Every structure is written in structure tokens, then in C-alpha cells.
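**Student:** Below are the sequence and a predicted model for it; my questions follow.
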Amino acid sequence: MQDSPTNPDTPQALIEQVRAAAAARTPLRIRGGDTKAFLGEPLQGQPLDTREWSGIVSHEPTELVITVRAGTPLAAVEAALAEKGQHLPFDPPHVGDGSTIGGVVAAGLAGPARASVGGVRDYVLGAQFIDGRGEWLTFGGQVMKNVAGYDISRALAGSMGTLGVITHLSLKVLPVAPGEATLVFQMGQHDALEQLHRLGGQPLPLNASCWVKDETAPDQPELLFVRLRGAVAAVEAASERLTREAGGQRMDNAQAGPDWAACRDQRLPFFTAPSPDVCLWRLSLPQTAPVLDLPFAQLIEWQGAQRWLWAPASAATQIRAAAAAVQGHATLFRAGTDGAPGVRRFDAQSTAIHTITRRLREAFDPQGLFNPGRMG
């Protein structure tokens, strides 16, 4: 797309800033609400702030599509959707006050429902962004369709701002499910994983799960929480069955709702660092992975596929070896107060993924202007 000064929806100020940086070969640090600055390697470059480029461009409730400018606060997008009984199904985390929708896509983070409904990239229909030459490009659209070659709009999800400055996003949304219930089971980690494997093989409206033990309160039991969502009849039938056959207890939705939001936003007691020198690690594993032989406090989501743990940076080799042994990988999500010097944030990429990633960056940001070194 060619930019036009007469088009009010042209991000002219952002385009000019990128072009000036390209001419001067000055790296740019892209930021929205700056709530996820801790992700990845330390940020470098001159700030490029997207928050002024904000607003909902269009929302077609009957088409299940919303188009927004990237600097729009996530809270504003969710409020607009809620007015129409809709939501972003992947539960985007509010990592901090001021999260923007562009940051949601760039970080690629999803909340408790991710294992059941898909991740961020599954809901990106189209995007516009400014590349490293200052060109304003358009990919995708506002409908679901098959494409040939790279689906660049979806490749932006999780790219951490290394491909370009996102300006617009078209996202698929869904109606809020009419039925919801949360069940809690008292069981250890091994039994909880076995329970989740059994439930996953049954026709149940399973939407989210969370197993946790509060290490700060030794008297507290180990608990598995399971959220059901869907048609009211299906949720009620599944809830009654699991209460009767599996010993679950149903929680009041008024209590469970804030608890799930706290899990999504990492505000549960578990996510408070037990000491300043430990790091929060995120392990991405197959759902069927067993209990890992790691002596660290854990919280488990996504039916076993996402596991959080607190451990010192010096345990990096041990943690990554345990994840690799079950065909998974580990990310140093939040570093301790010392910044974990010498420990890379992300696992090394395979040769194939590294080659694809390098070629994409060379195509869209040949000078390496955007968030240099962010992903290692």
C-alpha cells in the first residue's frame, strides 16, 4: 500500500520516523504500553511509540471481525466487544496496565483457554505494518481464507516487533459462550495430568485448566481447576458428570471468574517471585508430557502443555534438558533482579526455523532496525 497524506487513516508520523531511522541507520525500539519490555533480550534503540495511533476502525459483529489500530488499549478493544456479547477467545493476558492490541499480537501470548481455542495467530485475519524501508504494507484481509506461501499477517504473532511496526490488525472474534462452570479437584501433579489426559479424550466442553500448589502456604492442598465453556446444556451435563464421577466440586462463577483472570494476568500468588534472585521459566511441552524431574515450584496450564516454574538462572541447562527430553522447550520469561547475565532467553532454533526467520527479517527489515537482538 502506498501512503497518502490525504488519507486520515495513514500512519504518516510513524512512516516518517521509520524512514528517518532507515536513512540514519538508527535502530528503533518499538513499544506500545511497554508492559512486555521484560520479554526477550534487553531492548535497544530509539523509542518508537505506537500509542498515539489508536482507535477502532470498524467492528462488524455479524461478521465476527474487528479492525483496530495497533496502539489501541487492549482494555478498550475488549470493552467494545463485550458490548456486543463477543470476546477474543484466546484470553490475551493483561501483563500490565496499558497493554495495546499491537503488543498482544507482537508478543504472541495467550491465556488459559489457548489449548482449547488456539493461539493469537489463529485469530489474525489481516495486518498492515511498516517495514524497514518505511513502506506501508498490507497482508491478509477481513475474512478467513486459504493462502499460498507465507501468511505474513500471522507471522507477526510472536515476532516481538522484529519484522516491522504493526499499524492495523483485523481479528476474528467469537460470541461469549452462554454456559460456563469451574470445577476444582484436590490431587497431586501426576494425578492431575492423568485426569486432564482422560478429560481431553472425551467429548467435553473443556476450555481451560490450571494445576497449582501454593508453596507459600504448606498447609494448602494441591488443586486442579478445570473450566468448562459452551452451550448451557453441555456445560451443565459435563459439570454434573465430573462432580459425580471424578469427585470435582463446582465453584461459584463470581469467585472463579476473577481467579481465572488472575491466572491469565499472572496475578496469582504463585507468580510472586519467592526471592529476588530467581527467574520465572515458561516450558512449552506436549500435553502428554509426564511430571518433570525438576525440584522447583510449578504451575501447569493448557492441559499440561504450558508449565511455569521459579528457578535460578544457573538451572538453565537442567531445565532446558528436561524440556528437550520430552520434545519441548524452555523460555526464561522473567529474569531475576540481576538480569540473568549470560543466560539466553530463548532456546536455540532449529536450522530450518532459523533459516526461515532470517529470510523473513532480511526481506522486511534488511538493516535490522527493529528491536535488534530482541530474540537473541
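**Tutor:** Sure thing, it's come through. Numbers count the residues shown, from 1 in each chain.
**Student:** contacts and neighbour counts: CA atoms only from here.
**Tutor:** Will do.
**Student:** for the stretch 201-350 of the chain, what spans make up the helices?
**Tutor:** 232-245, 253-264, 316-325 (DSSP state H, counting those that start in this stretch).
**Student:** then this one, side by side with the first:
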Amino acid sequence: MQSIEQFQERVRAAAADQTPLRIRGGGTKDWYGQRLEGEILDTRGYAGIIDYEPTELVITARCGTPLAEIEAVLADRNQMLAFEPPHFGAGATLGGAIAAGLAGPRRAASGGVRDFVLGAKLLDGKGDVLGFGGQVMKNVAGYDVSRLLAGSLGTLGLLLEVSVKVLPKPFAETTLCLELGQAEAIRRLNEWGGQPLPVSSSCWHNGRLWLRLSGAQAAVDAAVHLIGGEVVASPACFWEELREQRLPFFGGDDALWRLSLPSTTGVLQLGGVQLIEWGGAQRWLRSDADAASIRRSVAAAGGHATLFRGGDKSVGVFQPLAPGIARIHERLKQSFDPAHIFNPGRMF
């Protein structure tokens, strides 16, 4: 197994020589973000579950641990990663899932990746091992750097180990499908979101709305009676296909945009086709419209747009930062990676 000392030696040598390093686990998300640059620093040799306490609802593992292994261990105890990280390939690792910061269909109900990160060990650009947080929520005080690592795409350092909160799987789950137009679906989703209904996931596309209900059997049954619609057979397949973006919608040639918006935002006329998740807060757009017009429309609605997959990355994958926020990013980068060797140019 790869050792921390070997990582330290490689990082210190790279910093001394100003050699960029490209942190990489299974490589299943190499397409995400801006350019890929630098010598590969492979994390897969540093793997394994360090500690798992089912009664404490926390698991600690090394960065190169396969995501599938984590999920299998949790499933044996009827537990799960509630943010449902997409794999996008068989080689996905825990470190890559945290660094990418991507959550699946259950995110609106359960929370995002950073909401479940309790603690982390990071190897910074000087080759020092830094520890943040812990294995319980009460250890997280002040500015929580461990959560800052979620979605940082490895630009701040090499995530060595991470402690993640897990949750029990629901007692019961049912998926409903309703025939609804986009405007009515958004209205209903926000109406249901203000009621004590066990809606754990939603997806609207092409005149159909899928709802996943999760919780106690009585609560699920009551929601089915209230909402109506058709009960879907074998629903797990649908939500997995959505999470892994294997539904036909995601197979087009046009650029795929990820739009983050207030859930109450009405229908946005952006051209192309849309798929809506998270009660209206996340919208996927397949469109050949120019980036500037998409971002103007989304910003006017109080959101931001990410060029998630395909398209011309020269327009910037991520929404350009306001000057003040950009300066904070620069200072963080300088503090953690003064030689700027980790994943240069991956985010901005």
C-alpha cells in the first residue's frame, strides 16, 4: 500500500521543481472541470476503511478506497451515503467523490456532500499533513476546513483520509410518476416541499414527474394517497440511472449545463431541453445557446450555471467569481498550495 511518506516525498520534490501534479483516483470524473495538467499522482494505492462505527453513524476511510466498497460495507448494516454521490464509472473512489462535491437525487432532502464531511486529513503543498474536524459533529467548531475540501477538485491538496456521516436506509420507499407540464410540476414540487411529506427525490422531464417517497411505511402510504399518480415498478433502477446520468436525456451531443436556481423559479426559456431535479433547485439543460446568454438568464433568476459536460470550455466551466470571492479563493490556494502544484487550472 502507498504510504503517506511516499506522498510527502513526491509533493516536496514537485514543489521544489515547480512540477504540476494531477491528483487522480479512478479517473471517472476527468472530464469535469477545466483542463487537466501535470504528472499524475495516483491515490488508488492508499486505500482501505480505517474505522466504521455503525452505531455512531460515521465511517473513516483513505482517499483511494473504492466508492463501491464503501457503499457495500454500509449496505450490510442497512446504512448509506445519503448524498448519493454519482460514480460515473466503476473506478470511482471516496476521495474523488468528496473532491468533486457532486451529490445525487436525494440531495435536496438529505443535504450535499459537505454536509456529511466530519473530518479530514490533507497533505498540503509543502508536504505537511494537516488534520481538520473529527468523527463527530461536536468536534466541528469554528471555520470548518474539512468541508471546504468538498468540491475543491483537489486544488488545495491531497485528501488523505476523510470521516463521513452516514444515515440509515429508509424503512420504506415508493416512487410515483405523474403526467405534468413543467410549470405545474414546479408549482406542485414547491407546494409539496412546504408540507410534511416524505419526498426524498424528484425528477421532471418531457411532461412526466417522478417522485421518490422515503420514510416510515405509514408516512409513505399517506403521501401516496395524497399525491396520487402511478406507482412505478422497480424504481431503484430509475434513480440509479438518473444519478449516473445514463437516462436518454444525458446522451445528447449538445453541451450539458447544470443550473442552480431558487426552487421557486418558474419556467426558463433557454432553448434546448431541460430535466429538473431537487424540487426545482437543480435544472439540467441541453442547449447550443451561447454561454453568455444562458448565464445572464440564470443570474437574473438568482442562480448560476456550470458547463457540466461537453461544449466549449474556453467560456469557463464554472460561473465566474465576483472579485471579492476570487480574492478569497486565491488566498486559500496560496495558503494550502504556495507553489501552485496541485491540479493547476482545474477550476478557474
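**Tutor:** Great, that's in hand. All of these numbers come straight from a predicted model, not from anything done at the bench.
**Student:** one step back: need the helices of the stretch 201-350 of structure 1 in a markdown table (columns: distance to residue 293 of structure 1 and mean neighbour count).
**Tutor:** Shown next, in a markdown table, are the helices of the stretch 201-350 of structure 1 (distance: least, C-alpha to C-alpha, whole Å; neighbours: other C-alpha atoms under 10 Å):
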| stretch | distance to residue 293 of structure 1 | mean neighbour count |
| --- | --- | --- |
| helix 232-245 | 30 | 16 |
| helix 253-264 | 24 | 16 |
| helix 316-325 | 7 | 16 |
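**Student:** which residues of the stretch 51-200 of structure 2 fall in helices?
**Tutor:** 67-76, 94-100, 107-110, 145-148, 182-193.
**Student:** and whatever residue of structure 1 lines up with residue 303 of structure 2, what does it touch?
**Tutor:** Here residue 303 of structure 2 is matched to residue 328 in structure 1, going by TM-score structural alignment. Taking C-alpha atoms under 8 Å, 6 or more residues apart in numbering, we find residue 328 of structure 1 in contact with 283-286.
**Student:** residues of stretch 324-334 of structure 2 that come out buried?
**Tutor:** Neighbour-count burial for stretch 324-334 of structure 2, with 16 or more other C-alpha atoms under 10 Å as criterion, is recorded at residue 333.
**Student:** and it, which stretch of structure 1?
**Tutor:** Using TM-score structural alignment, stretch 324-334 of structure 2 pairs with 352-362 in structure 1.
**Student:** so how far does the matching stretch sit from its counterpart in structure 2?
**Tutor:** Compared with structure 2 after fitting, stretch 352-362 of structure 1 has a mean deviation of 1.7 Å; criterion: mean C-alpha distance after the TM-score superposition for structure 1.
**Student:** Distance from that stretch to the middle of the chain?
**Tutor:** Centroid displacement of stretch 352-362 of structure 1 relative to its chain, using C-alpha atoms, centre = their mean, to the nearest Å, is 22 Å.
**Student:** Check the gap between the aligned partner of residue 236 of structure 1 in structure 2 and residue 109 of structure 2 for me.
**Tutor:** Aligned against structure 2 by TM-score structural alignment, residue 236 of structure 1 finds its counterpart in residue 221. Distance of residue 221 of structure 2 to residue 109 of structure 2, computed by C-alpha to C-alpha, to the nearest Å: 18 Å.
**Student:** Can you give me the stretch of structure 2 that stretch 23-32 of structure 1 aligns onto?
**Tutor:** Going by TM-score structural alignment: stretch 23-32 of structure 1 matches residues 16-25.
**Student:** Distance from the chain centre to the matching stretch, please.
**Tutor:** 24 Å.
**Student:** One more: stretch 229-244 of structure 2?
**Tutor:** Distance, centroid of stretch 229-244 of structure 2 to centroid of chain: 20 Å (C-alpha atoms, centre = their mean).
**Student:** circling back: can you pull the contacts of the match of residue 236 of structure 1?
**Tutor:** By C-alpha under 8 Å, 6+ apart, residue 221 of structure 2 has no neighbours at all.
**Student:** how near is it to residue 91 of structure 2?
**Tutor:** 38 Å.
**Student:** Of all the helices of the stretch 201-350 of structure 1, which one comes closest to residue 202 of structure 1?
**Tutor:** Among the helices of the stretch 201-350 of structure 1, helix 232-245 comes nearest to residue 202 of structure 1, with 10.2 Å by C-alpha to C-alpha.
**Student:** Okay, angle between the closest one and helix 189-200 too, please.
**Tutor:** 140 degrees (axes from the mean of the first three to the mean of the last three C-alpha atoms, to 10 degrees).
**Student:** right, and residue 127 of structure 2 touches residue 11 too?
**Tutor:** Yes. In terms of C-alpha atoms under 8 Å, residue 127 of structure 2 counts as a neighbour of residue 11; the distance is 5.7 Å.
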